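A structural model of the following input is requested.
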Amino acid sequence: MTVSQETSRRLAESFLAACQSGNLASLTQLLASDATAWADGGGRVRAALHPISGRETLAKRFLFWANQIPANHIQSIEEINGAPALLSWGDSQLNIVLTFDIIDGNITGLRCMMNPEKLAFLQRQLEKRQERQKLDELM
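As a prediction, this is how the structure comes out:
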């Protein structure tokens, strides 16, 4: 079943809010019972080597990881590849991109990109997008 852009964005925003507030119950409700997360560190940063599955396990892991993010980092929801994604920035550098697989109003998959080479490429693309948007606003 195709999920609307609005529903996808609402779920991504709710996921971020639950992580930031430490609300385990809310985070758990957003995840499908068989939700799975994958990580890509590109062999350059520490990342899970195998998929992690299960609603409760994932909720606890993501709350733990959220507590590890330095206070000066900024998290936001942006459109990546036509869908909402959670981005984490620190010192003007993109550190993490988390994308969501959504079925029937639940998050079924989370894909965490931490590979520095891929993130550098994506950051350049996002900066170009911002430049285009600024130019469009001037016209």
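
switch to C-alpha atoms for all contacts and neighbour counts from now on
Noted.

Could you look up the SS state of Ala85?
Put simply, Ala85 is strand when judged by DSSP: H, G, I helix; E, B strand; the rest coil.

how about it, what does it touch?
Ala12, Ile77, Glu78, Glu79, Val97, Leu98, Thr99, Phe100 (CA atoms under 8 Å, 6 or more residues apart in numbering).

gap between the spatially most central residue of the chain and Leu110?
The chain has Leu98 as the residue nearest its centroid, 2.3 Å off, counting by CA atoms, centre = their mean. For Leu98, the distance to Leu110 (CA to CA, to the nearest Å) stands at 7 Å.

here's the other one to compare against:
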Amino acid sequence: MAGTPQTAFDDRGSSSDDRPDAATEAFLAHRNLLFTVAYEMLGSAADAEDVLQETWLRWVEVDLDAVRDQRAYLVRVTTRQALVRLRTLRRRRESYVGSWLPEPLLTAPDVAEDIELAESVSMAMLLVLETLTPTERAVFVLREVFDLEYDEIAGAVDKSPAAVRQIAHRARAHVAARRPRGVVSVAETRDALDAFQRAVETGDLQSLVDILAPDVVLLGDGGGVKQAVLRPILGADKVARVLTAGQGRIAGRAELRPAQVNGYPALILRLDGETDTVVALRVEDGLITGLYAVRNPEKLSHMERETLLRR
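You can find the predicted model right below:
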């Protein structure tokens, strides 16, 4: 078997007239949904793609006549594979150099139109989900984002429906205590982003301080490959000085471009014509409370084309 089917099919996934067979057609119909499930559980597009490959390999061995609900079945297999991978990734992230941030995705405008989906894949929310246990994360994502019934989730995480209800309650409380206060509109985020971009490009320190919340936090992810702040920078004055100093060092070589990243407006820093950094924001009450700067080259490959996310 080659790779996960997308626009082309290998011999096993094709019929004599080059149309997809039933298994391939069903998988493709739900592929974007399955990717979204895996990505929300893992925070990594590359690992989500690997999970989809594992799901596909299991799917083509299934007797379709015995599957009552193909969507539920595929979500269950994807969840199980994502749980296995998530537990492995947790161990790796313990030795990660500096702060670990989710892999940013260039998303289509329709993601922003689905407010709940946009919030669930935002950098801020993905970092909150990182604080859950793997099972709590799976239950929260499947229940709160994809609205699956408890008995469906139970089959995906190998727990009883009663246990799933308890896990869901615990996960909701945990997330509620850490998530951004209230849902922020795309327009509000864009206004804050525009002010932030002007301040950075002009080097206006005071304007930068004015758009940052007093308790703003800056996180950088270079993965030990690119230079980035190794620990969180806290406070508007400190963050503003770090940003203006950094921009000063690359003046004349850098270009800031607005983009739609993980459902919200963000900035892409291009250095000498190449994507160097993706800067996502967390906005509350019109001020920036979180800045997430991803520089690790391994995490920037999905910034060249839009990723389709679905619920």
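
Please state their TM-score.
Once superposed, chain against chain, the TM-score is 0.84 (TM-score structural alignment, normalised by the length of the first structure); 127 aligned residues with a CA RMSD of 1.7 Å.

picking that back up, most neighbours among the contacts of Ala85 of the first structure, please name it.
Highest neighbour count within those, by other CA atoms under 10 Å: Ala12, with 25 neighbours.

residue contacts, whichever residue in the second structure pairs up with that one?
With TM-score structural alignment defining the correspondence, Ala12 of the first structure maps onto Leu193 in the second structure. Going by CA under 8 Å, 6+ apart, Leu193 of the second structure touches Pro265, Ala266, Leu267, Leu281.

now swap in Glu119 of the second structure and tell me
Met125, Val183, Gly263.

and the first one, what pairs with it in the first structure?
Meaning Met125 of the second structure. In the first structure, no residue is paired with Met125 of the second structure according to TM-score structural alignment.

where's Met125 of the second structure, which helix or strand?
Using DSSP states H and E, the element containing Met125 of the second structure is helix 123-129.

helices or strands next to that helix in the packing?
Helix 123-129 of the second structure is packed against helix 161-178, strand 274-284, with contacts defined by 3 or more CA pairs under 8 Å, 6 or more residues apart in numbering; DSSP states H and E.

Including distance to Val77 of the second structure, could the ones you listed go into JSON lines?
Converted to JSON lines, those look like this (distance: least, CA to CA, whole Å):
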{"stretch": "helix 161-178", "distance to Val77 of the second structure": "17"}
{"stretch": "strand 274-284", "distance to Val77 of the second structure": "31"}
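
Which of those has the highest mean neighbour count?
strand 274-284 (a mean of 22; mean count of other CA atoms under 10 Å).

Superposed on the first structure, what's the mean shift for that one?
Compared with the first structure after fitting, strand 274-284 of the second structure deviates on average by 0.7 Å (mean CA distance after the TM-score superposition for the first structure).

which residues in the first structure does that strand match up with?
Going by TM-score structural alignment: strand 274-284 of the second structure matches residues 93-103.

Contacts for the matching stretch, please.
For stretch 93-103 of the first structure, the surrounding residues in contact (CA under 8 Å, 6+ apart) are 1-3, 8, 12, 83-89, 107-114, 116, 119-120, 123.

Narrow those to those in helices?
Those of these mapping onto helices are Ser8, Ala12, Pro116, Leu119, Ala120, Gln123, per DSSP state H.

Tell me how far the third one lies from Leu94 of the first structure.
Pro116 of the first structure sits 9 Å away from Leu94 of the first structure when distances are taken as CA to CA.

check contacts around the counterpart of Glu56 of the first structure in the second structure.
Glu56 of the first structure maps onto Asp237 in the second structure, with residues paired by TM-score structural alignment. Residues in contact with Asp237 of the second structure (CA under 8 Å, 6+ apart) are Val209.

what about Asp237 of the second structure, which helix or strand?
helix 236-249.

now the angle between helix 236-249 and whichever helix or strand comes after that helix, please.
Counting by DSSP H and E, the next helix or strand C-terminal to helix 236-249 of the second structure is strand 254-261. Angle, strand 254-261 of the second structure to helix 236-249, by axes from the mean of the first three to the mean of the last three CA atoms, to 10 degrees: 120 degrees.

how about strand 254-261 of the second structure, aligned to which bit of the first structure?
Counting by TM-score structural alignment, strand 254-261 of the second structure corresponds to residues 73-80.

ok, and what's touching that stretch?
Arg9, Ala12, Glu13, Leu16, Pro84, Ala85, Leu86, Leu87, Ser88, Trp89, Gly90, Asp91.

quick check, nearest of those to Ser33 of the first structure?
The shortest approach to Ser33 of the first structure among these belongs to Ala12, at 17.2 Å (CA to CA).

who's in contact with Arg165 of the second structure?
If a contact means CA under 8 Å, 6+ apart, then Arg165 of the second structure has Tyr150 as its contacts.

ok so, going back, mean shift of the helix holding Asp237 of the second structure relative to the first structure?
Relative to the first structure, helix 236-249 of the second structure is 0.9 Å off (mean CA distance after the TM-score superposition for the first structure).
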